[in-house]
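Trainee: the sequence isn't on hand, but the structure is:
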């Protein structure tokens, strides 16, 4: 890793240094203005089928579902998934408790079903809020039925037995396919549920074995000597570690497992998406005293800011499978450290963060339209005095009235009116002003 960052900042003029200190404060303010969520797998959701092939990339016209169709599909998906979870709890994972015993057909089928349940709704047929809610519902069911712990047990066992590949590195299908679906299930559902993150982290074996795998494969990974499947395992395991690190209460456990020392060499990966995952892991884990681990290489900061800027320039607001929101969270974690913050400012993060504040209106529009379709109440709030928004929001709201939390009226008065609006089935006339476009929408 190059040692450039410290020398850059020592040569700054005093006046410019003062300006950078001011800009560092602006970084905090801008990052606080951006709502971020837990980061995902890094290179997108994984929807591999058990035979090892990704779903065929056939262009299809996706028809948007109607509200009643959405509710019925949600019900059926959950019902089928719960039945599958019961099947997992009542059956053995292996044919017998002996070496080289394959996974049972029933277990393989059940794990595949759970892995696919994550993709029950497709983008385009429903608003993203429905997809998010569905995935969170399935994740809660996994926790409630103790499936996460069972999958951690099964993954630990196969890693200990090392019976998923031959000595030549060829995968043993009967064990590799279910193992892969276990990994993907833990990866995807740890992205959307804190309890899943916690269970994985607190499991007695699984993270230790994942980190051992990453350590054992490191040199061959960096030398590009691994097969495609083993390289995927490295990628997925890094993503699981990152998801676990997104939960603050897991950080101490991850530090005790020496995650920093294990993943740090993976910053030299030839795959940019893998490097992003590692950088995000380190941003969560590194403390003030360890800041030099990243400060020594300014190119890391350039890389993540470049990735964020590229994401903001695309229609999907994604780059390398990472959303702008996810990348912003990583930048925010890096900015916890003052030395890192100075580097981020020096490398031009402020204009990028300002650009970030302008995105998201299309998603918000879809969510508002969906609320109207379901006949859900929309309660508009204005949070900033003299705020005059423009664009689509006024058109969507029409004649809806807002509740003023800008400070113009006592908070208690505004809250009383808001609670009345939220709890009653019909809209109230007891509002603070004439119809306006609003800053935030809360759907009830």
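Mentor: All right, it came through fine. Computed from a predicted model, the values in this text were never measured in an experiment.
Trainee: contacts and neighbour counts: CA atoms only from here.
Mentor: Noted.
Trainee: which element follows the helix or strand residue 182 falls within toward the C-terminus?
Mentor: If you go by DSSP states H and E, residue 182 is part of helix 173-190. The element immediately downstream of helix 173-190 (helix or strand, assigned by DSSP H and E) is helix 194-202.
Trainee: buried residues, the following helix or strand past that following helix. List them.
Mentor: Next helix or strand after helix 194-202 toward the C-terminus (DSSP H and E): helix 206-222. Going by neighbour count (16 or more other Cα atoms under 10 Å), the buried part of helix 206-222 is 206, 207, 208, 209, 210, 211, 213, 214, 215, 217, 218, 221.
Trainee: and stretch 111-119, by the same measure?
Mentor: For stretch 111-119, burial by neighbour count (16+ other Cα under 10 Å) applies to 111, 112, 113, 114, 115, 116, 117, 118.
Trainee: what of stretch 332-345?
Mentor: Of all the residues in stretch 332-345, those buried under the rule 16+ other Cα under 10 Å are 332-337, 339-345.
Trainee: ok, structure two:
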């Protein structure tokens, strides 16, 4: 029968469903009473001929196969080889799943009985179980993974989703670590049980991205992270001698760690992630892994496994950058040279992840020293375009924009966007199209555009884009989203600007609202001491940039409240640079422990004394701030031309016919500011630490 069947199938067109159904009917009509014997032959031939059969998967012969699996599970007998072969056939068929036939897979496999059989077997399978039984379970789990992958709506099915937690619990069992540690340094092949618990089941878990994903990740996290550190500690000393089996299993273990590294889990398991990060950084420095990755991608499985492991190790490192203390740790490690090597990897995703880490950890000086600022920008533009066009990569789009928000602070990257205007068009697409989330995508894209307006070429290009300018004007007047109004107003202000005014305030506090606790305390203290202070405590929106500009022009001094948050905020950059351009007295204060001014912020605060609120008690630091404000005020009063704000009602500009006098006064003021040494030279008095442009 097998030879006849084989000949019949070899002569068929894979897409000829009608004839194929007829053949299957004929096969079943000639079957003997021992269906299992016939199924053995049918399954073997289908596997041998690699016949996909996906278009006829609803044929009774496949239902018979599924029911036979249930019988074998429920009535233990020496039929495990048939179970294994049917599972293998189903797994192969699932390789051909697509949107046209997915409903057929659902009909066949959304069966509570076979799911319950799998769950029961996972709770009892062990190293001593029959190899064919273990392999059969593995093939069936692979089948379920393949047809549900990238289909969260199907993963949400109550029957299908009941399989995920038993798989998680199986991987969390003590057998996982035991199986891993049993991998021999000379072991090229892994056992069927090791493949099930170290490869197949982890692969199923990391492909699970439906509504229950956060709960699944949390369920796996604690055991996964702690155990992975122990395993890496054991294997890392021999990293350059790892065989393919170790590299393969290590890849899925690192992928599980990455799966357990969303924002909440990074915080809740920060101790475990901190320890694990040290180990994963050693993986991406493994000489053998890097050598294998650099070889011809078609050279074999060993090269493929090494590339996969380096890719997901790099992705895990990127994931840790979302926890501030781990991000700071990466900056202190000075891993730029490692990342630059990974940007040349054969695997494009490894390159991408390395660039994403660079976007976070590179300082302005690092960017200036790189010869590939253009390449970094090109890669991000490529993945931005890809992520926009694919619905399945929307979460990556949000992270990508966050990376670009960091990168866009660097002048070299701004200049590249001025040259590679396709990137600007893509950002405008993200900012304006209704398909994108207003807060997570549109807002971030607009903030990046605002940062890029500090480049003259970008600014000129945007001014010529009338449709985008009209969109911004509409946002500022009609949008129901205050955060979009705010940034739209900021971009328009950057493009068109406003005019000068007289002083009305002693000091303006320029700060990021994420640092509001200390900044609001400074504001309250200044108010108590009768200083006239301008501060935005309510996160204004709409025409906010115009108000900020007026506040700067009406303030004698501007407190620059320095932190990473401040540096990364395009609004704060706009305020600080405008205050610098208007020659206001800048008083830098540090509100984040260990922060060193970088890039544009270093440029405008170089040679200025700053006050460190993180190294002194509040009262001591505040006293220094008051001293600086009063020192500045005394300087203005000593000028016979510059008017005290308290006397502004008596100024000629405020009296009828006093316009010419006001113009002359303003011109003289500019001359005096240009010559005032307090605004351009280091003040050597006082105890404040000095920035050195770092």
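Mentor: On my side now, so go ahead. Source: prediction; values computed, not measured.
Trainee: distance of residue 252 of the second structure from residue 246 of the second structure?
Mentor: Distance of residue 252 of the second structure to residue 246 of the second structure, given as Cα to Cα, to the nearest Å: 10 Å.
Trainee: how about residue 36 of the second structure, what does it touch?
Mentor: Applying Cα atoms under 8 Å, 6 or more residues apart in numbering to residue 36 of the second structure gives the contacts 68, 82.
Trainee: ok, now with 10 Å
Mentor: By Cα atoms under 10 Å, 6 or more residues apart in numbering, residue 36 of the second structure lies in contact with 42, 64, 65, 68, 79, 82.
Trainee: the second one: what secondary structure?
Mentor: Per DSSP: H, G, I helix; E, B strand; the rest coil, the local secondary structure of residue 64 of the second structure is helix.
Trainee: trace it over to the first structure, please.
Mentor: By TM-score structural alignment, residue 64 of the second structure lines up with nothing in the first structure.
Trainee: you'd agree residue 64 of the second structure is up against residue 38?
Mentor: No - applying Cα atoms under 10 Å, one finds residue 64 of the second structure not in contact with residue 38, separated by 11.3 Å.
Trainee: neighbour count for the two, which is higher?
Mentor: It is residue 38, of residue 64 of the second structure and residue 38, that has more neighbours when counted by other Cα atoms under 10 Å, with 18 against 14.
Trainee: quick check, that one in a strand?
Mentor: No - remark: residue 38 of the second structure does not belong to a strand; assigned using three-state DSSP, it is helix.
Trainee: strands of the stretch 451-600 of the second structure, residue ranges please.
Mentor: Here the stretch 451-600 of the second structure has its strands, by DSSP state E, counting those that start in this stretch, at 505-510, 533-534, 555-562, 585-590.
Trainee: whoops, I mixed them up, the stretch 201-350 of the first structure
Mentor: Secondary structure of the stretch 201-350 of the first structure (DSSP E, counting those that start in this stretch): strands located at 318-319, 322-323.
Trainee: so which of the ones you listed is nearest residue 61 of the first structure?
Mentor: strand 318-319 (22.0 Å; Cα to Cα).
Trainee: thinking again about what came up before, any chance of the buried residues of helix 206-222 of the first structure in CSV with distance to residue 275 of the first structure as columns?
Mentor: Formatted as CSV, the buried residues of helix 206-222 of the first structure follow (distance: Cα to Cα, whole Å):
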residue, distance to residue 275 of the first structure
206, 23
207, 20
208, 21
209, 21
210, 18
211, 16
213, 18
214, 14
215, 16
217, 16
218, 13
221, 13
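Trainee: so which residue is dead centre in the second structure?
Mentor: For the second structure, residue 399 is the residue whose C-alpha lies nearest the centre (Cα atoms, centre = their mean; 3.5 Å).
Trainee: distance of the counterpart of that residue in the first structure from residue 301 of the first structure?
Mentor: By TM-score structural alignment, residue 399 of the second structure lines up with residue 326 in the first structure. From residue 326 of the first structure across to residue 301 of the first structure, the span is 15 Å (Cα to Cα).
Trainee: buried stuff in the helix holding residue 182 of the first structure?
Mentor: 174-190.
Trainee: can you check stretch 475-495 of the second structure too?
Mentor: In terms of neighbour count (16+ other Cα under 10 Å), stretch 475-495 of the second structure has its buried residues at 475-476, 482-495.
Trainee: same check on stretch 7-26 of the first structure?
Mentor: Neighbour-count burial for stretch 7-26 of the first structure flags 20, 23, 24 (criterion: 16+ other Cα under 10 Å).
Trainee: centre of the chain to it, how far?
Mentor: Distance of stretch 7-26 of the first structure from its chain centroid, counting by Cα atoms, centre = their mean, to the nearest Å, is 33 Å.
Trainee: where does that stretch end up in the second structure?
Mentor: Stretch 7-26 of the first structure maps onto no residues of the second structure, going by TM-score structural alignment.
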